[in-house]
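[1] Sequence unavailable; structure follows:
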């Protein structure tokens, strides 16, 4: 490798940038604020799994998310800010399952994670540290898979955690050391914990298959207390809640995978678990329970499919309370401790947080600052690059008219609950864009910049659409890559016809059109099908896999001025490059860490096409965005500390390629401003 003189290179770069500063005796360029730093502005939403309220200042609330770590609100849930320093995907610590706060020192917070064990913050979430000493890795490849945390209110250094596969653990020093406490616990698959506020030696554990167990001596021994509960494989206790005024009254929420037996609902005991009585059935899996601390006969049940239910008489009768909830899959419910008319619901499907100020009679979205969404696809209007479209996991299409700084959902006419795997903006006609959907959703078109959409599926016999590509010289011609081959339209989607002759693998993941000869198209396939090429607009296809092997392709990109150069991203073997129009391929993974290098997206700088960006899905060591300044000969991470490491899409602003956008799984759409005078300067010791 060529070694560069550090001082000389930095000096040269600084001269070009026009501004120099001196650090440790070396002249380096002064980078203005915003350059070389990823920032996510949305779309707002997320997969919210847990809440915790500061007991001394209840305007401060923490929300745990799946994939996005912890968010904090200082205005009772109206707005949110991520507080994730020390949490990362490398340790699975951004997958939060439980949050508890020290009641006497509320700056100390504990987060249980799905795979990363327990993390503690001693500064109100500003930074986090793992506290896993003594924890078992569990079984079935679920190391440190924590599903529940409870804290002793009288001695807050004592906590209990429930593990998905390793039972219950206890710490008496704030997580410094955990000890297994499973004597006589008949099952180690824990789903929830609850601690008696009046006698914290009493702890209840919800089990996946065997009802509820209880300890009355701080975990030294357990006994099963499931009389009256449904106990069978497929029926699990998902949630627990204790009446703070009469703690012998406990509620248990159930989930029944066998819908024929109808054991989804809520059970109640009034004698500390000796016997249980069903108080409501027919709910779609009760994953969370919350009790109004001021009037504890008022109980809320969050369900996976039935929204929120409320009882005001201790469970005798229940009413559905989901008005305004845009997702009925509720994973967490929280009642404000002092203003008990205020509730928060955390939902899945990227819907995020909903807030009620009238005891759940109505709900409204409360996602400002919560950027825990999944963006599968993104495209930019070439005539007005401030307009972007983002395809999301299950919330349809979002549009930004501010260059990505703010987003609104534009789903009038679109199907619901499906992934938007492809978006494409018409290259010459303003206000026209297309969206392709998973799960047989088909293709939709807008002619008013997203305000309304219509289905354009005539002749599209396979409607699971993974890719869309528009002919740059004749934009009425467009191609759709589907689960069963490629389709073509020559009238802007008015009608489609299959063009899959020669494709021996039908599941088409990605399409790329030669910019100078649009009859040449490349298709990247699933099922280890590699790459296919057509030279006649799809009339016939041939496999072009010499050197590529049996790879599943996730991404393709063609050199803008030398279309014989194509890059292919694979599901686990990194990046391949051809310089002869696909005749031969070579792996180009210098700087990437095998195994499992999944390249989900590729973007080429239009003015400096040796500059190539790749977006990785972190299934191995590497994640985030990497860049090469020499056509893939070497790769380097691009500010990997600030971006969600699971990238789904990449696109450069066509009018100003200083701006790179990255759609991620769990972090929304990030953008980074690259300095216009930046040179391909890479220094390694």
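    Yep, that arrived. Predicted model, so just to flag it, every value in this text is computed and none were measured.
[2] hey, let's count contacts and neighbours off CA atoms from now on
    Fine.
[3] got a list of what the nearest residue to residue 502 once chain neighbours are set aside touches?
    Using C-alpha to C-alpha, 6 or more residues apart in numbering and skipping the chain neighbours, the partner closest in space to residue 502 is residue 541 (4.7 Å). Counting by C-alpha atoms under 8 Å, 6 or more residues apart in numbering, residue 541 makes contact with 500, 501, 502, 503, 532, 533, 534, 535.
[4] want to compare, so here's the second one:
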């Protein structure tokens, strides 16, 4: 018995180095890798600038689910698949008050209420995907995540298709709006559902929208229009306004050059809004258009984004500076008898230096509004306390009245909403 065991050990000692040598010889016989092979796109190879930024924490992405709505199951060898879901749930001990357990959640970027059913509400989270509740009017609504199976949870816009009177057709846009250096998931284009969120289809126009940071989306049946302010490859051909007439199978760029083709010049677009009572009327902005021979401004389309005309006046144009403007938001009063449009322009992340403008004739003429001010006053340095109106802030020559002064965060933390029934409230 002992002799047989010794012989087996000796056999293993002899075989292991022989196998290793044979394997090494086989590898050495292989030809060197040819990274210039035409089957491998050169842009797929990592460039020096593609090295990960080690100063930032790693982005943790939830693994794709095997079944929609259910996470994948893993088990070590010999163990059963008995994982139990313990989320989603809030983070406790957050910086809030008068809430049990000081519960906080991730940032919500967009809210979409059902037009005819107050219990149905959708939200799009900055890095949490699309969620839905069917009991929004209850004291403690229950929520269901709808898009966890996709490679990105960074939702930047969420809209109904008004052509679907059941309001089951929804399109979600992907873009990064995180307060933490705009970190988010991959920019994968659009997600579309036709059954109220039960299933979704990814749309990227054959790759046209891949890498695009989408800021707004308008859907009218097979016509989809999106606005883009940034892209992984940041060139004019990848930003601006894009339009599809085949339900997102393909997209064409509408913002081109000096604007002589479609009326809309090349540039970046921070928002895209549609008139609630006239689905063919859209509004957007173009910034940095002067770099390609165009004109910065507010533009309007009356044919669902196919062609555009500039509607901003000289007062608005004067604050649309290519170097300072970093957010523009629209809101339109929902009434067939009124054509009130509001436009807010932020420079360096604040209304100071920008402005809020109101049009009573669908954009033909505009009136500058007073800028909202905070109920604070300066007490020396940069601090403010509750007091007289407006807040004073330091300037190069001393102190001067300020306005809505959110620390320059209006590029991502700013919203404007027109009252649905009173055109004088915004």
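    Nice, I can see it. As the structure is a computational prediction, the values presented were derived from the model and not from experiment.
[5] re the thing from before, from residue 206 of structure 2, how far off is the residue mapped onto the residue nearest to residue 502 of structure 1 from structure 2?
    Here residue 541 of structure 1 is matched to residue 308 in structure 2, going by TM-score structural alignment. Counting by C-alpha to C-alpha, to the nearest Å, the separation of residue 308 of structure 2 from residue 206 of structure 2 is 25 Å.
[6] cool, residue 269 of structure 2 as well?
    In terms of C-alpha to C-alpha, residue 269 of structure 2 sits 21 Å off from residue 206 of structure 2.
[7] neighbour count winner among those two?
    For residue 269 of structure 2 and residue 206, the more surrounded residue by other C-alpha atoms under 10 Å is residue 269, and the numbers stand at 27 against 11.
[8] does the more buried one really touch residue 289, like I thought?
    No. Using C-alpha atoms under 8 Å, residue 269 of structure 2 is not in contact with residue 289; the gap is 10.0 Å.
[9] Take the contacts of residue 541 of structure 1 and map them onto structure 2. Which survive?
    Counting by both residues aligned by TM-score structural alignment, their matches' C-alpha atoms under 8 Å, those that remain in contact in structure 2 are 501, 502, 503, 532, 533, 534, 535.
[10] The third one - nearest residue in space that isn't next to it in sequence?
    With C-alpha to C-alpha, 6+ apart as the criterion, residue 503 of structure 1 has its nearest non-adjacent residue at 6.0 Å, and that residue is residue 541.
[11] Nearest spatial neighbour of residue 567 of structure 1, chain-adjacent residues omitted?
    Nearest to residue 567 of structure 1 is residue 577, by C-alpha to C-alpha, 6+ apart, at 4.6 Å.
[12] ugh, typo on my part, it should be residue 170 of structure 2
    What sits nearest to residue 170 of structure 2 in space, not counting adjacent residues and going by C-alpha to C-alpha, 6+ apart, is residue 160, at 4.5 Å.
[13] Give the burial count for the one you found, as a bare number.
    Counted with other C-alpha under 10 Å, the neighbours of residue 160 of structure 2 add up to 26.
[14] That one -> structure 1?
    In structure 1, the residue matched to residue 160 of structure 2 (TM-score structural alignment) is residue 425.
[15] Now the element after the top helix by length along structure 2, going C-ward?
    If you go by DSSP state H, structure 2 has its longest helix at helix 2-28. The first helix or strand that comes after helix 2-28 of structure 2 along the chain, using DSSP states H and E, is strand 108-113.
[16] how far apart are that following strand and its match in structure 1?
    Taken against structure 1, strand 108-113 of structure 2 registers an average deviation of 1.5 Å after superposition, with mean C-alpha distance after the TM-score superposition for structure 1.
[17] counterpart of residue 194 of structure 2 in structure 1?
    Checking TM-score structural alignment: residue 194 of structure 2 goes with residue 447.
[18] err, residue 217 of structure 2, not the other one
    Aligned partner of residue 217 of structure 2 by TM-score structural alignment: residue 468.
[19] For that match, which residues are in contact?
    Taking C-alpha under 8 Å, 6+ apart as the test, what residue 468 of structure 1 contacts is 422, 423, 424, 435, 436, 478, 479, 480, 481, 510, 511.
[20] Try it again at 6 Å.
    422, 479, 480 (C-alpha atoms under 6 Å, 6 or more residues apart in numbering).
[21] Not counting its neighbours along the chain, what's nearest it?
    Residue 468 of structure 1's closest residue in space is residue 480 (C-alpha to C-alpha, 6+ apart), at 4.7 Å.
[22] Surely residue 284 of structure 2 touches residue 272?
    Yes. Residue 284 of structure 2 lies in contact with residue 272 (C-alpha atoms under 6 Å); the separation is 4.8 Å.
[23] what residues do these two have in common as contacts?
    By C-alpha under 6 Å, 6+ apart, no residue touches both residue 284 of structure 2 and residue 272.
[24] Which of these two has more residues huddled nearby?
    More neighbours surround residue 284 than the other of residue 284 of structure 2 and residue 272, with 28 against 24 (other C-alpha under 10 Å).
[25] residues near the counterpart of residue 370 of structure 2 in structure 1, how many?
    Alignment note (TM-score structural alignment): residue 370 of structure 2 maps to residue 589 of structure 1. Residue 589 of structure 1: 17 surrounding residues under other C-alpha under 10 Å.
[26] likewise residue 423 of structure 2?
    The number of residues packed near residue 423 of structure 2 is 18, by other C-alpha under 10 Å.
[27] all strands for the stretch 151-300 of structure 2, in order.
    With DSSP state E, counting those that start in this stretch as the criterion, the stretch 151-300 of structure 2 has strands at 155-160, 170-174, 190-193, 201-203, 212-220, 223-231, 240-244, 252-253, 272-275, 278-286, 297-301.
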